[in-house]
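# One predicted model, sequence on top.
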Amino acid sequence: MIAVIDYGMGNLHSVAKGFAKVGVEARVTSDPRAVVEADGVVLPGVGAFGDAMFNLRHLGMLDAIRRVVKEGRPLLGICLGMQLLFSESEEHGRHVGLHLIPGKVRRFQGDFKIPHMGWNDLTIRRPDHPLVDGVKNGDFVYFVHSYYADPQDPGVVVADTDYHVRVPAIVAKDHVMGMQFHPEKSSDIGLRMLRNFADLCGERVGQA
């Protein structure tokens, strides 16, 4: 079973429905014990970085997430959830993140539309990564965000996109992975990547 962490940030059930479309059970939970017992864990989210870390801490999720990572089970952050994987964010001050992937979350700067909202094409940097199995350069996915990750090690970037700067769209460090876009809103390509994540978790997968 894949656990989708419910910490009061965003429409988490849409992620669970995305997994259901590919024949995978994903359970939305706010119970740290269910997270620790899961085959894989998804950390989604929409909203402010600082509020998200506060809620995770209040629910006792920080230790559960770190135990999942220590034991080598797959963890996937989506949108805000991906940003939380990094060391810190400059959103409304400085906020410490999970520090599972070293780096900083920065705000877009420039005379262009913020937030970045809409469909953008992917450039695959690590085509051998199982998360992008069946995904091609130029495939489009759906983004909504005002901040982007700036990893210390550019080697963690599996795929990126261009929005006036190169924006890491998919990152991975060992069993810790993140997608800045919303796979559950990204048509067949997004569902394919959810299915790929489920494969990494050892979940039985049906046909989309």
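Everything's here; your move. Numbers count the residues shown, from 1 in each chain.

# contacts, neighbours, all on C-alpha from now
Fine.

# on contacts alone, who are the packing partners of the lengthiest helix in the chain?
When the chain is parsed with DSSP state H, its longest helix is helix 187-200. Using 3 or more Cα pairs under 8 Å, 6 or more residues apart in numbering; DSSP states H and E, the elements in contact with helix 187-200 are helix 12-21, strand 140-145.

# quick one: residue 87 from residue 147, how far?
Separation of residue 87 from residue 147 (Cα to Cα, to the nearest Å): 14 Å.

# ok, and here's another one to check against it:
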Amino acid sequence: MELTSAPAKKVVVLDYGFGNVRSAERALARAGAEVEITRDYDRAMNADGLLVPGVGAFAACMEGLKSVRGDWIVGRRLAGGRPVMGICVGMQILFARGIEHGVEAEGLDEWPGTVGPLKADVVPHMGWNTVEAPPGSQLFAGLDADARYYFVHSYAVHDWSLETGNPAMRAPMVTWATHGERFVAAVENGALWATQFHPEKSGDAGSQLLTNWIETL
């Protein structure tokens, strides 16, 4: 009897003008996904997984996202329990608000919290750093505690306040990192996962992390 392998999971990289979409596409393909870069509403809605990249300023990213109905896409997918992953500013805009240069902008408000300036001797935080992943993390499964990931950012979330309030539901899993001060480096919360660092630029560790996400789709 001939065995057939399962079809590759289909992942859309949302193209809204504010992300390294080609790097993300290559990294996801290496991790075993069938990848498409698009801003098409229906294709983004129907993919097994949606990746939301992000570089630049919080407010500009939000404007770009709304211009392609990305806010609707993310909200509708999550309402149906369909996986979404944010990267870098693509993670930051999932929070309630961002403050850059004294200007406050509204985020997607999937999580409470404010993205604010990172207080450290050297900013931006640019380069390799370790993280503190919680026990039982699916995102960091199979990765050593001393694995390093590539960060490029000047802003971060410094507090986490969301709890499920329901003992039957799995509590969000929050991973932390430190650069001058402690900040949120990754979140696993039901169908919504995100990283402050760039897994697509994080070598073998980043590839394993993306494989872990794809395997949950």
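Arrived safely. Please read these numbers as outputs of a predicted model, since none were measured by experiment.

# Grab the longest strand from the second structure for me.
Identified as the longest strand of the second structure according to DSSP state E is strand 181-189.

# Does anything pack onto it? Which helices or strands?
Using 3+ Cα pairs under 8 Å, 6+ apart: strand 181-189 of the second structure touches strand 155-157, strand 173-179, strand 192-195.

# Quick one: distance of that strand to the chain centre.
Distance, stretch centre to chain centre, for strand 181-189 of the second structure: 10 Å (Cα atoms, centre = their mean, to the nearest Å).

# do the same with stretch 20-33 of the second structure
On the basis of Cα atoms, centre = their mean, stretch 20-33 of the second structure sits 14 Å off its chain's mean C-alpha point.

# which residues touch that stretch?
Contact with stretch 20-33 of the second structure is made by 8-11, 13-15, 34-37, 53-55, 200-201, 207-208, 210-211, 214, as judged by Cα atoms under 8 Å, 6 or more residues apart in numbering.

# One more: stretch 118-128 of the second structure?
Contacts for stretch 118-128 of the second structure (Cα under 8 Å, 6+ apart): 148-156, 179-181.

# Show me what counts as buried in the longest helix of the first structure.
189-200 (16 or more other Cα atoms under 10 Å).

# quick one: it to the second structure mean distance?
For helix 187-200 of the first structure, the mean deviation from the second structure after alignment is 0.6 Å (mean Cα distance after the TM-score superposition for the first structure).

# Can you give me the distance of residue 120 of the second structure to residue 113 of the second structure?
For residue 120 of the second structure, the distance to residue 113 of the second structure - Cα to Cα - is 20 Å.

# of those two, who's got more company?
residue 113 (20 against 13; other Cα atoms under 10 Å).

# tell me the contacts of the counterpart of residue 196 of the first structure in the second structure?
With TM-score structural alignment as the criterion, residue 196 of the first structure lines up with residue 212 in the second structure. Counting by Cα under 8 Å, 6+ apart, residue 212 of the second structure makes contact with 138-141.

# next one: residue 141 of the second structure
209, 212.

# What residue in the first structure is paired with it?
By TM-score structural alignment, residue 141 of the second structure lines up with residue 133.

# where does that match sit relative to residue 96 of the first structure, distance-wise?
32 Å.

# do the same with residue 153 of the first structure
Taken as Cα to Cα, the span from residue 153 of the first structure to residue 96 of the first structure is 18 Å.

# Tell me which of these two has more neighbours.
residue 96 (15 against 11).

# What's that one aligned with over in the second structure?
So, by TM-score structural alignment, residue 96 of the first structure is matched to residue 106.

# ok, its match touching residue 99?
No. Residue 106 of the second structure is beyond contact range of residue 99, at 9.0 Å (criterion: Cα atoms under 8 Å).

# what is in contact with these two at once?
With contacts defined as Cα under 8 Å, 6+ apart, no residue is shared by residue 106 of the second structure and residue 99.

# which residues in the first structure does the longest strand of the second structure align to?
Mapping strand 181-189 of the second structure onto the first structure (TM-score structural alignment) gives residues 165-173.

# what comes up buried for the matching stretch?
Of all the residues in stretch 165-173 of the first structure, those buried under the rule 16+ other Cα under 10 Å are 167-172.

# now do stretch 14-25 of the second structure
14-21, 24-25.

# Same question for stretch 54-72 of the first structure.
The neighbour-count check on stretch 54-72 of the first structure (16+ other Cα under 10 Å) flags 55-56, 61-62, 64-65, 68-69 as buried.

# Stretch 51-67 of the second structure now?
51-55, 57-59, 61-65.

# Quick check: closest non-adjacent residue to residue 61 of the second structure.
Distance criterion Cα to Cα, 6 or more residues apart in numbering; nearest residue to residue 61 of the second structure, sequence neighbours excluded, is residue 18 at 6.1 Å.
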